[in-house]
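Trainee: With the sequence up front, the predicted model follows.
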Amino acid sequence: MNFVSKLMSSLRASLVTVCAALPLIGFAQAPAAVKLGVIGPFTGASSDFGKPLLQGIQLAVDEINAVGGYLGRPLELVVRDDQGTPDVGLKAAHELLDAGVVGTIGFCNTGVAQKSLEVFQNAKSPLIIPCATGTPLTSKYPAAESYIFRTSARDSIQAPFVVNDLVKRGWTKVAIFADTTGYGEAGLKDVEAALSAHQLRPVNVTRFPLGVTDLREQLKVARDAGANVVFSYTVGPENAAIANGRRDLGWKVPQVGAWPLSFPFFIDGAREAADGALMAQTFIAEPSNERRAAFLSAYARKWGGRMVVPMAAAQGYDAVYLFTYALLGIRDGKLGGPAMKTALENIPRVYYGVVATYERPFSKDDKDALTANMLVMGKVQGGGITFAYPEDARRNLIVQRKK
């Protein structure tokens, strides 16, 4: 029995347990669908990770519906495209709540998410963030009151993870290149804090707007300041502009960063200049164990082609299963926002996921499912992402639990 079969068997067993505890009422009519909101950048500049996010979510929903959904009620996705734009995302957030969703999985861009958090919090409607990593997203509200959950690795654990690697390698003269979005602003603060923990300061900090295509002059300043590594914090083609600028200047220093260095905008946009770049990863698309092999196989069967941002697909997939496991903790069928929040904070069963083994991933005091031990260092090599260290590949045979 492979991973997907085991997972579906586990869900069937959970459904049988829940159904046995319920009175037999209202089952003569076809059960109404459980509406799950999905919001992300499915068109526009950030669609390269929005699309695989949606594909991972849809794959999980199809699997769950195949074994009965929630008490025989299928999950139904209500999808809205935020186009990577804060105002569009805000409008879409309101539309999802108006559509009667019982929870939402969404947001890839920190700045887009920031503008909409209040909508979900005020409506007491749970939001699980599967991609956006800006640290402030899950710290905006007091944890005990917050309806904002996350299955991506926040920047306050990604930045120290990468900085620790830099120090180990002796790359301590750091130039930071961060965009002027909410993502770049939060990431810059996290990198500076991580450096400070090692009694280090960046030798140069460069800020730039989205859309910039030439950063060679700024790179010259960083080079002249004595930098021996460039830490970039941006999500789009600007990462490639940094790599291509270093190549044009003949400045052979490494480029490191958070997970956007695994995006096609960087790898395809910089080509050979991207090789060797290092970044934090929660999931690398290699069949390192049964769970991940089964997920990769199921994804390929359904969608075919290249999984362009594997982390987005895997984290979205896991978010759906966590949402469903929470649903199965609600035995009276009353799926109001406060009940859903409590259920997410008290998921009764371990979910053996693709990114992690989720045992009590959320609690009243902690809304982030991932911890630093789940990260590995990825490396761009030959147009793809692989493990930077052989020991990480070996460690990845065991899916990590939260610490």
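Mentor: Done, it's in.
Trainee: hey, let's count contacts and neighbours off CA atoms from now on
Mentor: Noted.
Trainee: Helix or strand next in line after the helix or strand containing I39, which one?
Mentor: In this assignment (DSSP states H and E), I39 forms part of strand 34-40. Heading C-terminal from strand 34-40, the first helix or strand you meet, by DSSP H and E, is helix 47-66.
Trainee: so what secondary structure elements neighbour whichever helix or strand comes after that following helix?
Mentor: Where DSSP H and E defines the elements, the next helix or strand beyond helix 47-66 is strand 75-81. Strand 75-81 is packed against strand 34-40, helix 47-66, helix 86-98, with contacts defined by 3 or more C-alpha pairs under 8 Å, 6 or more residues apart in numbering; DSSP states H and E.
Trainee: could you redo the last one with a cut-off of 10 Å?
Mentor: For strand 75-81, the elements it packs on are strand 34-40, helix 47-66, helix 86-98, strand 103-106, judged by 3 or more C-alpha pairs under 10 Å, 6 or more residues apart in numbering; DSSP states H and E.
Trainee: Pick the most deeply packed of the ones you listed.
Mentor: Comparing those by mean neighbour count (mean count of other C-alpha atoms under 10 Å), strand 103-106 ranks first with a mean of 28.
Trainee: That one: how far from the chain's middle?
Mentor: 13 Å (C-alpha atoms, centre = their mean, to the nearest Å).
Trainee: Now the next helix-or-strand element following that strand: buried residues?
Mentor: From strand 103-106 onward toward the C-terminus, using DSSP H and E, the following helix or strand is helix 110-123. Residues of helix 110-123 classed as buried: T110, G111, V112, A113, Q114, K115, S116, L117, E118, F120, Q121 (neighbour count, 16 or more other C-alpha atoms under 10 Å).
Trainee: ok, those vs L11, which is closest?
Mentor: F120 (28.0 Å; C-alpha to C-alpha).
Trainee: Show the contacting residues for that closest one.
Mentor: Residues in contact with F120 (C-alpha atoms under 10 Å, 6 or more residues apart in numbering) are A93, H94, L96, L97, G103, T104, P126, L127, S146, Y147, I148, G337.
Trainee: Just to check, the fourth one is in contact with T104?
Mentor: Yes: applying C-alpha atoms under 10 Å as the test, L97 and T104 come out as touching, 8.9 Å apart.
Trainee: okay, and the common contacts of the two?
Mentor: G37, F120, S125.
Trainee: now G111, nearest residue through space, not along the chain?
Mentor: With sequence-adjacent residues excluded and distances taken as C-alpha to C-alpha, 6 or more residues apart in numbering, G111 is closest to G182, at 4.6 Å.
Trainee: Pasting the second one now:
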Amino acid sequence: MNKPSLPTRQLSSGVSNVRIGALIPLTRPGWAEAGRHLLNGLELGVCEVNDAGGINGRPLELLVRDTAADPNRTVAAVDELDSLGVAALAGEYHSVAARAAALRADAIGLPFLCSSAVLNALTEQPTKWVARLAPMQSHGWQSYADFLFKAGHTRIAVAIEPSIYWAFGASILREYFASRGGSIIELDMRVCAPMALCDELIANDATALLLLVGHPEPALSIVKSVRRDQRLGGILIGAPAGQPEFAEWALQLGDDGTEIPFLRYLPDRLGSLGARIQAALIARLGEAPSFVAFEGYDTITVLAHVMRSNGTDRVRIAESWSSIAVEGTRGRISFSRATGNGVWQWACPPVQIVDRDPANPDSFRVLHAS
């Protein structure tokens, strides 16, 4: 797929565009709704950069490729975009695809600013080529575990599918609760049907069930089964990966989709830039933007800042991560190295735990912020 974002006004004539490759899940099995929000954030950023004169007079152009959350397809897209001369890569929501992109970008020397994937180990070894805006999975999921523990939950069941992302998330939870006398019970959804899962929750005296599974299925079927089992009226359903963030969740589940805490990466209150971009994203999307849309916009903000200051040479972009200090929609963005993380990491992205309000499933309640 090639969907260039054209400049909104004419810039300097006779100059070549600065190209950015965008990796986005737009079709299944990728989460297309998350991809749509990410794409709109990226495109809005490109439009605003071009309205402000582009990259030192050169139009910024976005070359979009659909990863469909497939690692092999992602690597092929990276190679194609490399051959088209992009200055850098941006985007991706799914950790398995982002990891594939990061490993390939590192191997060929192509800067990659990952917008939204949280898996700690995006690369095997430390690399100068890759930076990330989303928080590390260990940071967000430990906050989520702490939230559960303080709410009195120490016997946690997780409905899980095979994936390095889900497996690492489960290991974070297991380590946290084991150190505090709690336990994690893993229920493999390859062999456990949603109805049978309800029996397992009863048998194991679980007080909380976490959805470490894909959306829409089996996540929706699990929620429906648990909500309709009268034996499980007191159990907490949680979704640390953020499945309830998007409108499709509320549309499919209605009241059943409320009171399910999940992680999102927004501050308690948006500043003036964030509020302005929120309004612009609502106009583009026709609905409230998710945190993923803000991540997309911030990605372009960072890359434009780097290229205006240091040029479009790939090596110079990669060597600039440590010196970045730029205002984004959700706070001031700068990058550092973190233990257990081989990429340049936004030092302090905001983290919230929220749920959909049972009184109004289209609105959110902030339960915890850090």
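Mentor: Alright, I've got the coordinates. Everything quoted here is computed from the prediction, not taken from an experiment.
Trainee: ok, back up a step: let's have the shared contacts of L97 and T104 of structure 1 in TSV, adding distance to G69 of structure 1.
Mentor: Shown next, in TSV, are these (distance: C-alpha to C-alpha, whole Å):
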residue	distance to G69 of structure 1
G37	16
F120	24
S125	20
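Trainee: Looking at the buried residues of helix 110-123 of structure 1, which one is closest to Y321 of structure 1?
Mentor: Out of those, the member with the shortest distance to Y321 of structure 1 (by C-alpha to C-alpha) is F120, at 20.4 Å.
Trainee: Now do the same for the closest one: its match in structure 2.
Mentor: Counting by TM-score structural alignment, F120 of structure 1 corresponds to A105 in structure 2.
Trainee: related to what we said a few turns ago, what's the closest of the helices and strands packed on strand 75-81 of structure 1 to V229 of structure 1?
Mentor: The nearest among these, by C-alpha to C-alpha, is helix 47-66 at 26.0 Å.
Trainee: for the stretch 301-403 of structure 1, what spans make up the helices?
Mentor: 310-327, 337-345, 390-395 (DSSP state H, counting those that start in this stretch).
Trainee: and among those helices, the most buried is which?
Mentor: For the helices of the stretch 301-403 of structure 1, the highest mean count by mean count of other C-alpha under 10 Å goes to helix 310-327, at a mean of 25.
Trainee: quick one: that helix aligns where in structure 2?
Mentor: Counting by TM-score structural alignment, helix 310-327 of structure 1 corresponds to 290-307 in structure 2.
Trainee: ditto for stretch 76-89 of structure 1
Mentor: The aligned range for stretch 76-89 of structure 1 is 61-74, by TM-score structural alignment.
Trainee: Counting neighbours, what do you get for the aligned partner of H94 of structure 2 in structure 1?
Mentor: Using TM-score structural alignment, the partner of H94 of structure 2 in structure 1 is N109. Residues near N109 of structure 1, counting by other C-alpha atoms under 10 Å, number 28.
Trainee: Please tell me how far N109 of structure 1 sits from A153 of structure 1.
Mentor: 13 Å (C-alpha to C-alpha, to the nearest Å).
Trainee: looking at this, A68 of structure 2 is in a helix?
Mentor: No: judged by DSSP: H, G, I helix; E, B strand; the rest coil, A68 of structure 2 forms no part of a helix; its state is coil.
Trainee: Just want the most central residue of structure 1.
Mentor: C131 (2.8 Å; C-alpha atoms, centre = their mean).
Trainee: what about the aligned partner of that residue in structure 2, which helix or strand?
Mentor: In structure 2, C131 of structure 1 lines up with S116, judged by TM-score structural alignment. Using DSSP H and E, S116 of structure 2 falls within no helix or strand.
Trainee: OK, contacts around S116 of structure 2?
Mentor: With C-alpha under 10 Å, 6+ apart, S116 of structure 2 has these contacts: 34, 38, 90-95, 98, 132-135, 265, 291-296, 299.
Trainee: How about S370 of structure 2?
Mentor: G140, S143, Y265, L266, P267, D268, C348, P349, P350, V351, Q352, I353.
Trainee: Closest one to V223 of structure 2 out of the residues you listed, please.
Mentor: I353 (18.7 Å).
Trainee: what residue of structure 1 takes the place of that closest one?
Mentor: By TM-score structural alignment, I353 of structure 2 lines up with M377.
Trainee: Likewise for V223 of structure 2?
Mentor: Under TM-score structural alignment, V223 of structure 2 pairs with A243 in structure 1.
Trainee: Equivalent analysis for G140 of structure 2, please.
Mentor: Under TM-score structural alignment, G140 of structure 2 pairs with Q158 in structure 1.
Trainee: thinking again about what came up before, looking at this, the match of V223 of structure 2 is in a strand?
Mentor: No: in this structure, A243 of structure 1 is helix, not part of a strand, as judged by three-state DSSP.
Trainee: Now the host helix or strand of I267 of structure 1 on structure 2. Mean distance?
Mentor: Taking DSSP H and E as the definition, I267 of structure 1 sits inside helix 264-270. On superposition with structure 2, the mean distance recorded for helix 264-270 of structure 1 (mean C-alpha distance after the TM-score superposition for structure 1) is 3.3 Å.
Trainee: Name the residues of that helix that are buried.
Mentor: Applying 16+ other C-alpha under 10 Å to helix 264-270 of structure 1 flags P264, F265, F266, I267, G269, A270 as buried.
Trainee: next one: stretch 64-78 of structure 1
Mentor: So for stretch 64-78 of structure 1, counting by 16+ other C-alpha under 10 Å, buried means 64-65, 67-72, 74-78.
Trainee: Return the member of those nearest to T342 of structure 1.
Mentor: Y70 (17.1 Å).
Trainee: how close does the aligned partner of Q58 of structure 1 in structure 2 get to D229 of structure 2?
Mentor: With TM-score structural alignment as the criterion, Q58 of structure 1 lines up with E43 in structure 2. Distance from E43 of structure 2 to D229 of structure 2, counting by C-alpha to C-alpha: 44 Å.
Trainee: Same check on A107 of structure 2?
Mentor: 50 Å.
Trainee: swap in P349 of structure 2?
Mentor: 38 Å.
Trainee: More neighbours: which of the two?
Mentor: P349 (20 against 12).
Trainee: ok, that one - contacts?
Mentor: Counting by C-alpha under 10 Å, 6+ apart, the residues that P349 of structure 2 touches are 133-136, 140, 265-267, 330-334, 370.
Trainee: Pick the one among those residues closest to V158 of structure 2.
Mentor: Checking the contacts of P349 of structure 2 one by one against V158 of structure 2 (C-alpha to C-alpha), the nearest turns out to be G140, at 16.8 Å.
Trainee: Excluding sequence neighbours, find me the nearest residue to that closest one.
Mentor: Using C-alpha to C-alpha, 6+ apart, the nearest residue to G140 of structure 2 is V351, at 6.7 Å.
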